[in-house]
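Q: sequence first, then the predicted structure:
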Amino acid sequence: MGASGWDYYMPYQEDRYLAFVTLRQLVFEAGEFVWAVSGKNASDDPGRPTTEDELWSEEVVRLKGTHSILDMYKVLDDGEEPTYGYLPYAYETFEEYMALVKEHGNPEYGVVIPVGEAEAYAAAGDTKLTRDHVELLIPLAKFPGFGRFAVLHDDQGAPAELYFWGFSGD
């Protein structure tokens, strides 16, 4: 099937982890993920799991993922570096990636990384991102198995939403 892109908007709240956990729960309850056992969108499968423990108990799900935010397990705070020794966006080619894997080991997949001010400015020309900037942000999630999030602002410059996006699945 290959990795699939996903994206979600959540109302802004300071506690990004709570927003992340709430989003995961909403996606699970709505069945907005691929149920790898049947190969269907879970919302179309009456036999889909009723708990996340049930979902992840299936080996095929652990291998293929859900092609959704459910494949992510951790959201980092601003300035917090991933714990695997190198950034998922620090390479451009597969060869560079493999050199880093050889040097540092496999990266810690399933991590959602915030867009910092410098990265926001480089991608969108602004540090107060809005929905108008989303298309410019999407390329920042260029590697499967990692998610990104950005704070989006309203017309007055106040935080209004959290935007989560990435690629995951087999």
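A: Perfect, thanks for sending it.
Q: can we go C-alpha only for contacts and neighbour counts from here?
A: OK.
Q: residues contacting the spatially most central residue of the chain?
A: Against the mean C-alpha coordinate of the chain, by C-alpha atoms, centre = their mean, the closest residue is residue 147 at 2.4 Å. Going by C-alpha atoms under 8 Å, 6 or more residues apart in numbering, residue 147 touches 69, 72, 110-113, 141, 164-167.
Q: tell me which of these fall in strands.
A: Using DSSP state E, the subset of those located in strands is 111-113, 164-167.
Q: ok, now which ones touch residue 73?
A: Contacts for residue 73 (C-alpha under 8 Å, 6+ apart) come out as 110-112.
Q: try this one side by side with the last:
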Amino acid sequence: MGASGWDYLVPYDGGVEAALKRLRAEVFASGDYYWTYGEDRPKPATEEELWADHNVRESMTHSVLDIFEVGTGDPWGGRTFGKTFEVTEAECTAVFGTPRPTADDLGSDLEEPTQQLLAERGVGRHLIIHGADGPAQILFFGATGD
């Protein structure tokens, strides 16, 4: 099947870790993720059941569910799979022309700019989007799957 790119824009409410946790719960509850069995089997009732399935662990969910924690350090280094890393101010400046982008700075097509910021498949990134009063939203993005 190959990897799938994904992105989610969520409110900055309680910080990155809290936002990631809420987003993962929302995506799981909505069922908006790749299920290796299609319509042949119902989707699991819990994330534990989802990840207990060998086929899911192999093919992943092609969604933010494949990102389990907020990482620190360099997303281009080792031991980064399943983590999301903040886009640095230097990266923001290089890609968006400002160290603290607003929604207007992002534009309507995020595919090309976000692709430049992805280290590898299975590693997410997150970008803090600023409003008039500071952090307003978080853009989580990545490419996961087999």
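A: Sure, I can see it. Because the structure is predicted, anything quoted here is derived from the model rather than measured.
Q: highest neighbour count among the contacts of residue 73 of the first structure?
A: Neighbour counts for the contacts of residue 73 of the first structure, by other C-alpha atoms under 10 Å, peak at residue 112, which reaches 24 neighbours.
Q: what's the counterpart of that one in the second structure?
A: Aligned counterpart of residue 112 of the first structure in the second structure: residue 84 (TM-score structural alignment).
Q: and for residue 161 of the first structure?
A: Per TM-score structural alignment, residue 161 of the first structure is aligned with residue 137.
Q: the helix or strand harbouring that match against the first structure, how far on average?
A: Per DSSP states H and E, residue 137 of the second structure falls inside strand 134-144. Compared with the first structure after the fit, strand 134-144 of the second structure shows a mean deviation of 0.8 Å (mean C-alpha distance after the TM-score superposition for the first structure).
Q: helices or strands up against that strand?
A: strand 4-11, strand 124-131 (3 or more C-alpha pairs under 8 Å, 6 or more residues apart in numbering; DSSP states H and E).
Q: reformat those strands as JSON lines; add distance to residue 52 of the second structure.
A: Putting these into JSON lines (distance: least, C-alpha to C-alpha, whole Å) gives the following:
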{"stretch": "strand 4-11", "distance to residue 52 of the second structure": "21"}
{"stretch": "strand 124-131", "distance to residue 52 of the second structure": "22"}
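Q: which one of those strands lies nearest to residue 48 of the second structure?
A: Nearest to residue 48 of the second structure, of all those, is strand 124-131, at 20.9 Å by C-alpha to C-alpha.
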